[in-house]
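J.: here are the coordinates; sequence isn't available:
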């Protein structure tokens, strides 16, 4: 067995945890769905690719110990949370403003490039405290600090997270595409969905800011 492979019970246990995180509603999943409903399946998958690039970054940070600096410096981690909250507020504004909504296409709206959708997915993942906390605090629980092969095992687990959660987000994008085709004829549905996604982003932002305000 290659040295970078964790034991089978570890692989299976981590797969369960990864699946649980993947199906938990969050700003990243909401963004995948909303981008698909507004600009189409290609932009949904571009956003997914951006988010999973962020997961690769989180994995590498944990594997090589850089993320420990964030935990050791509470001010830096606090700044990351605030940045993430502000980014969600910006996405909420984009969801309801003319020409910049996330759901139903409008004639006056300027369609972003796939690169812009990719960067949006990357940004929301890198500034999402839920993802950062998962990788910084939970991922290392599956390896021993004294294990000389710990970095390789952490990278393997990061790849496993992608493989386990990818079918969930692909299913979400395809469902969003089907839902758009079904409901796009009704203008009020589009407006309601735009406001719904704006509310989701604002709720996550408020949760982050209020949690930090109590400390």
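T.: Happy to help now that I have it. Small disclaimer: the values here were computed from a predicted structure and weren't measured.
J.: CA only for contacts and neighbour counts going forward, please
T.: OK.
J.: ok, now which ones touch residue 30?
T.: 197, 200 (Cα atoms under 8 Å, 6 or more residues apart in numbering).
J.: okay, the residue nearest the centre of the chain and residue 7: tell me how far apart.
T.: Centroid-nearest residue in the chain: residue 28, 3.4 Å away (criterion: Cα atoms, centre = their mean). Relative to residue 7, residue 28 is positioned 30 Å away (Cα to Cα, to the nearest Å).
J.: and for residue 151?
T.: Here the criterion is Cα to Cα. By it, residue 151 lies 15 Å from residue 7.
J.: who's more crowded, these two?
T.: Using other Cα atoms under 10 Å, the more surrounded residue of residue 151 and residue 7 is residue 151, with 21 against 12.
J.: so which strand or helix has that one?
T.: helix 150-183 (DSSP states H and E).
J.: angle of the very next helix or strand once past that helix against helix 150-183?
T.: In the C-terminal direction, the helix or strand that comes right after helix 150-183 (DSSP H and E) is helix 187-213. Calculated by axes from the mean of the first three to the mean of the last three Cα atoms, to 10 degrees, helix 187-213 forms an angle of 150 degrees with helix 150-183.
J.: burial measure for the residue lying closest to residue 23 once chain neighbours are set aside, as a count.
T.: Spatial nearest neighbour of residue 23, chain neighbours left out: residue 168 (6.8 Å); criterion: Cα to Cα, 6 or more residues apart in numbering. A count of neighbours around residue 168, defined by other Cα under 10 Å, yields 14.
J.: put this next to the previous one:
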């Protein structure tokens, strides 16, 4: 099982990453504002559960790398750390999110929106790279069962994403209006997320 020293820092970083303005949560906001809170919740839950596919890839891929060679795992950590630093620098340089738009697309059932959200997340190659970079640094190889540790971390990420996206869908009108009235709020969320990414990337590169 994960230790508290693993779970708490991971959960804090995961919440900051999920809350920072990005395609997924902005789509959830737009969906909730235009089609209703339950449609927004359905789409958001689909996006969150799409993370399970990336968790599976991380479990299989990282476990295989560790089994292949310690040097390969070190190379993966350096590559993952560099990717996180790059993401952080991009966020620090960004101009913040634009206004949250309410989509005027035809209304659809919550089942369809749930599946669309899951598919949109599952096929996103950037999310695959993020999971391969983000999850391994919270793994403690000395504890053994690396695959099980990765699965628990991915499950924890999915649960917090489902909660946050569900709340975003439910309060979409209120949150979207607040962000549209305060464009600099998105900018500061990007800055915080950027610092988190850079810090995590450097930690992954330098840890032994």
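T.: Here it is on my side, so go on. Here the structure is a predicted model, which means the values were calculated and not measured.
J.: hmm, back to that, please state the offset of the helix holding residue 151 of structure 1 from the chain centre?
T.: Its chain's average C-alpha position is 10 Å from that of helix 150-183 of structure 1, according to Cα atoms, centre = their mean, to the nearest Å.
J.: list the buried residues in that helix.
T.: Residues 150-158, 160-162, 164-166, 169-170, 172-177, 180 are the ones in helix 150-183 of structure 1 that count as buried (16 or more other Cα atoms under 10 Å).
J.: quick one on the thing from earlier: from what I can see the residue nearest to the centre of structure 1 touches residue 121, true?
T.: Yes. Between residue 28 of structure 1 and residue 121 there is a contact at 7.3 Å, judged by Cα atoms under 8 Å.
J.: between those two, which contacts overlap?
T.: residue 51.
J.: map residue 151 of structure 1 across to structure 2 for me.
T.: In structure 2, the residue matched to residue 151 of structure 1 (TM-score structural alignment) is residue 147.
J.: residues in contact with that match?
T.: 59, 60, 62, 63.
J.: which of those residues are still contacts in structure 1?
T.: Among the contacts of residue 147 of structure 2, the contacts conserved in structure 1 (both residues aligned by TM-score structural alignment, their matches' Cα atoms under 8 Å) are 59, 60.
J.: quick check on the contacts of residue 147 of structure 2: which are buried?
T.: 59, 62, 63.
J.: roughly how far apart are the last one and residue 139 of structure 2?
T.: Right, the one you point to is residue 63 of structure 2. According to Cα to Cα, residue 63 of structure 2 and residue 139 of structure 2 sit 11 Å apart.
J.: isn't the residue nearest to residue 23 of structure 1 right up against residue 24?
T.: No. Between residue 168 of structure 1 and residue 24 there is no contact under Cα under 8 Å: 10.3 Å.
J.: burial of residue 64 of structure 2, as a residue count?
T.: 14.
J.: buried residues in whichever strand or helix holds it, which are they?
T.: Assigned by DSSP H and E, residue 64 of structure 2 belongs to helix 51-68. Buried residues in helix 51-68 of structure 2, counted by 16+ other Cα under 10 Å: 51, 52, 53, 54, 55, 56, 58, 59, 62, 63, 65, 66.
J.: where does the helix or strand encompassing residue 74 of structure 2 end up in structure 1?
T.: Using DSSP H and E, residue 74 of structure 2 maps to helix 70-93. Aligned using TM-score structural alignment, helix 70-93 of structure 2 spans no residues in structure 1.
J.: what does that helix contact?
T.: Counting by Cα under 8 Å, 6+ apart, residues outside helix 70-93 of structure 2 touching it are 62, 65-66, 129-130, 132-134, 136-137, 190-191, 193-205.
J.: which of those residues fall in strands?
T.: Under the assignment DSSP state E, the contacts of helix 70-93 of structure 2 contribute nothing to strands.
J.: whichever of those end up buried, select them in PyMOL.
T.: Here is the PyMOL command that picks out the buried ones among the contacts of helix 70-93 of structure 2, judged by 16+ other Cα under 10 Å:
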select buried, resi 62+65+66+130+132+133+134+136+137+190+191+193+194+195+196+197+198+200+201+202+204+205
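J.: quick one: the closest residue to residue 127 of structure 1 other than its chain neighbours and residue 175 of structure 1, what's the gap?
T.: In this structure, residue 127 of structure 1 finds its nearest non-sequential neighbour in residue 84, 4.4 Å apart by Cα to Cα, 6+ apart. For residue 84 of structure 1, the distance to residue 175 of structure 1 equals 27 Å [Cα to Cα].
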